[in-house]
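*Asks:* with the input below, show me the fold.
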Amino acid sequence: MFSGKVVLITGASSGIGAATAINFASKGALLALTGRNASNLQKVAQQCEEKSNIKPLTIIGDLTIDSDVRNILDTTIKTYEKLDILINNAGILATGSIEDTTVEQYDEIFATNVRPVYLLTNLAVPHLIKTKGNIVNVSSLAGLRAFPTVLTYCMSKAALDQFTRCVSLALAPKQVRVNSVNPGIITSDIHVRSGITEEEYPEYIRRMASIHPLGRVGQPEEVADAIVFLASDNASFTTGETLCLAGGRQNCCPR
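*Replies:* As a prediction, this is how the structure comes out:
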């Protein structure tokens, strides 16, 4: 399905990014994978190679550093000479309400979840126009619904969703599609990295399962399937979409 297509995925060393990389690899894509954890990134690259017999390009980089963002795009183009699909997946989570967050947390969240997406997309657009490619941003249910205890995260994902809509309109005349996926709770290490301990995590997942109408949380592979769909020709008439993957939670009233 993606044979010969060049796919750049940020945050590819774990969670949704890793599952997405493996999914694209199984469909013959040429991959450029980036992340900060070199060991994990190499493990994901090896899994991808086992799926396709094609070794992915791996680029270690910190998306909060502009020169790293530019290097990620430049290295991808230098290696493959084109770009067909950009997956803006990397992001962090932080907790707190207006009463106990800080402007430093706000700056950190936006410096990771929003600014690099803007810069990398800006740099990638000329190449995507050449290939009539597309972009999939990994947002969150928190971009579509309000949750008071993850204020800065909600704000950053709402900004990402509006970015998706605005850029989709700007690039539609050039036949470049732009969409987002908006997952609910997905099993990944993002929650542990945001402060939940490994001991607390199983109970957290059990509690989150109870607030999703389907009675469970989601898996990274389920989000990866949606990303691959939006990036494929099967979604050729879809742009500006924010696709909710939340087990029905988006329709719930507070309780």
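
*Asks:* C-alpha from now on. contacts and neighbour counts both.
*Replies:* Fine.

*Asks:* tell me what the one helix or strand Val7 maps to is packed against?
*Replies:* In this assignment (DSSP states H and E), Val7 forms part of strand 6-9. Helices and strands touching strand 6-9, as assessed by 3 or more CA pairs under 8 Å, 6 or more residues apart in numbering; DSSP states H and E, comprise helix 15-26, strand 30-35, strand 85-88.

*Asks:* the ones you listed into a markdown table, with extra columns for mean neighbour count?
*Replies:* Shown next, in a markdown table, are the helices and strands packed on strand 6-9 (neighbours: other CA atoms under 10 Å):
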| stretch | mean neighbour count |
| --- | --- |
| helix 15-26 | 25 |
| strand 30-35 | 26 |
| strand 85-88 | 26 |
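
*Asks:* make JSON lines out of these and add distance to Ile227.
*Replies:* Formatted as JSON lines, these follow (distance: least, CA to CA, whole Å):
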{"stretch": "helix 15-26", "distance to Ile227": "7"}
{"stretch": "strand 30-35", "distance to Ile227": "15"}
{"stretch": "strand 85-88", "distance to Ile227": "8"}
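
*Asks:* out of these, which comes closest to Glu50?
*Replies:* For Glu50, the closest of these is helix 15-26, at 8.7 Å, according to CA to CA.

*Asks:* got the angle between the closest one and strand 30-35?
*Replies:* 160 degrees (axes from the mean of the first three to the mean of the last three CA atoms, to 10 degrees).

*Asks:* tell me what helix 15-26 is packed against?
*Replies:* By 3+ CA pairs under 8 Å, 6+ apart, helix 15-26 packs against strand 6-9, strand 30-35, helix 38-52, helix 220-231.

*Asks:* quick one: the longest one to chain centroid distance?
*Replies:* Counting by CA atoms, centre = their mean, to the nearest Å, helix 38-52 is centred 18 Å from the centre of its parent chain.

*Asks:* structure for this one too, so we can compare:
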Amino acid sequence: MSAPPASPSILGASLRGKVALITGASSGIGAGVARYFASLGCRLALTGRNMDNLQAVVEECIERGLERDLVNNAGTAFFDAIETLSLENFDTTFAVNVRAPLHLTHLLTPYLIASKGTVVNNSSVYGIRAPPAALSYGASKTALNHMTRCIAEELAPHGVRVNAVNPGIIPTKITARAGLSDEQDQEWMEFHKKTHAMRRTGTVEEVAKLIAFLASSDSSFTTGENFLADGGNHLLVTTLD
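*Replies:* Okay, the predicted model is just below:
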């Protein structure tokens, strides 16, 4: 009798023991990615702007198996349109969402080449479709998506892969930081359930799993791609009742 087929390896298992630098790890998707990577056995360097939140995330990561911690980071948004545009907010958005990941990738390029590492940029469905009342944010995420393609093409000969994830609406603190009250934020989230073909918003865990796939050797022949994790938000032209 032949031996039973070997069970498939756990998705993302190749990340065990690898070092991952996760920016914006004090809340939202960044915190979710940190927790998930810790559960896969990664060694993490975490950055974030809220040190109290960041320390809480570090402690959660340790509970999930993190061997050691490093700390400090960002991602920002404003509600604006062409008639209400503030150049100060525009500059801030691009500084955080485009310039920071560009500069960080530039600084880390020698190490990425030496280690045949990977880069996963956290973008947005609004980098692919026009967002309502978020002109600067949408423009910054479009720039990040194209930057991903450009850097991927440059680094591919060195064995370095660069991809981006474009989530749909994920309940995080970013809308509150953009100026919404708790009540407005809840109304905004309820409304946007209708803008997704799956009739719901996503979770940080769903995005974290896609990021882990792209960071791991499970996606070893994939680079320069912008992956949607948006519950079909990009499919809809009009809002559904």
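
*Asks:* could I get the TM-score for this pair?
*Replies:* The TM-score (TM-score structural alignment, normalised by the length of the second structure) is 0.91; 226 aligned residues with a CA RMSD of 1.1 Å.

*Asks:* which one of the helices and strands packed on strand 6-9 of the first structure lies nearest to Ile196 of the first structure?
*Replies:* By CA to CA (comparing all of those), the closest turns out to be helix 15-26, at 16.0 Å.

*Asks:* what stretch of the second structure does that closest one fall on?
*Replies:* Matched against the second structure by TM-score structural alignment, helix 15-26 of the first structure falls on residues 28-39.

*Asks:* the matching stretch vs the first structure, average distance?
*Replies:* On superposition with the first structure, the mean distance recorded for stretch 28-39 of the second structure (mean CA distance after the TM-score superposition for the first structure) is 0.4 Å.

*Asks:* so where do the helices sit in the stretch 101-250 of the first structure?
*Replies:* Secondary structure of the stretch 101-250 of the first structure (DSSP state H, counting those that start in this stretch): helices at 103-113, 115-131, 151-171, 190-193, 201-210, 220-231.

*Asks:* export the helices and strands packed on helix 15-26 of the first structure to CSV and tack on distance to Pro254 of the first structure?
*Replies:* Output for these, formatted as CSV (distance: least, CA to CA, whole Å):
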stretch, distance to Pro254 of the first structure
strand 6-9, 35
strand 30-35, 36
helix 38-52, 38
helix 220-231, 24
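
*Asks:* what's around the equivalent of Met147 of the second structure over in the first structure, how many residues?
*Replies:* Superposed on the first structure with TM-score structural alignment, Met147 of the second structure falls opposite Phe163. Residues near Phe163 of the first structure, counting by other CA atoms under 10 Å, number 19.

*Asks:* gap between the aligned partner of Gly231 of the second structure in the first structure and Gln219 of the first structure?
*Replies:* Per TM-score structural alignment, the equivalent position to Gly231 of the second structure in the first structure is Gly247. If you measure Gly247 of the first structure against Gln219 of the first structure using CA to CA, to the nearest Å, the figure is 11 Å.

*Asks:* same question for Ser180 of the first structure.
*Replies:* Taking CA to CA, one finds Ser180 of the first structure at 17 Å from Gln219 of the first structure.

*Asks:* same deal with Phe24 of the first structure?
*Replies:* 16 Å.

*Asks:* with Leu169 of the first structure instead?
*Replies:* 31 Å.

*Asks:* give the aligned range of stretch 96-110 of the second structure in the first structure.
*Replies:* Going by TM-score structural alignment: stretch 96-110 of the second structure matches residues 112-126.

*Asks:* and what of stretch 201-221 of the second structure?
*Replies:* Going by TM-score structural alignment: stretch 201-221 of the second structure matches residues 217-237.

*Asks:* again with stretch 51-59 of the second structure
*Replies:* Counting by TM-score structural alignment, stretch 51-59 of the second structure sits on residues 38-46 of the first structure.

*Asks:* which parts of the matching stretch are buried?
*Replies:* By neighbour count with 16 or more other CA atoms under 10 Å, stretch 38-46 of the first structure contains the buried residues Leu41, Gln42, Val44, Ala45, Gln46.

*Asks:* how much space is there between the first one and Gln47 of the first structure?
*Replies:* To Gln47 of the first structure, Leu41 of the first structure is 10 Å away according to CA to CA.

*Asks:* do the same with Met208 of the first structure
*Replies:* 29 Å.

*Asks:* likewise Ala19 of the first structure?
*Replies:* 10 Å.

*Asks:* show me which of Met208 and Gln47 of the first structure is the more surrounded one.
*Replies:* More crowded of Met208 of the first structure and Gln47, by other CA under 10 Å: Gln47, with 20 against 16.

*Asks:* so what's that one closest to, chain neighbours aside?
*Replies:* Ile22 (6.7 Å; CA to CA, 6 or more residues apart in numbering).
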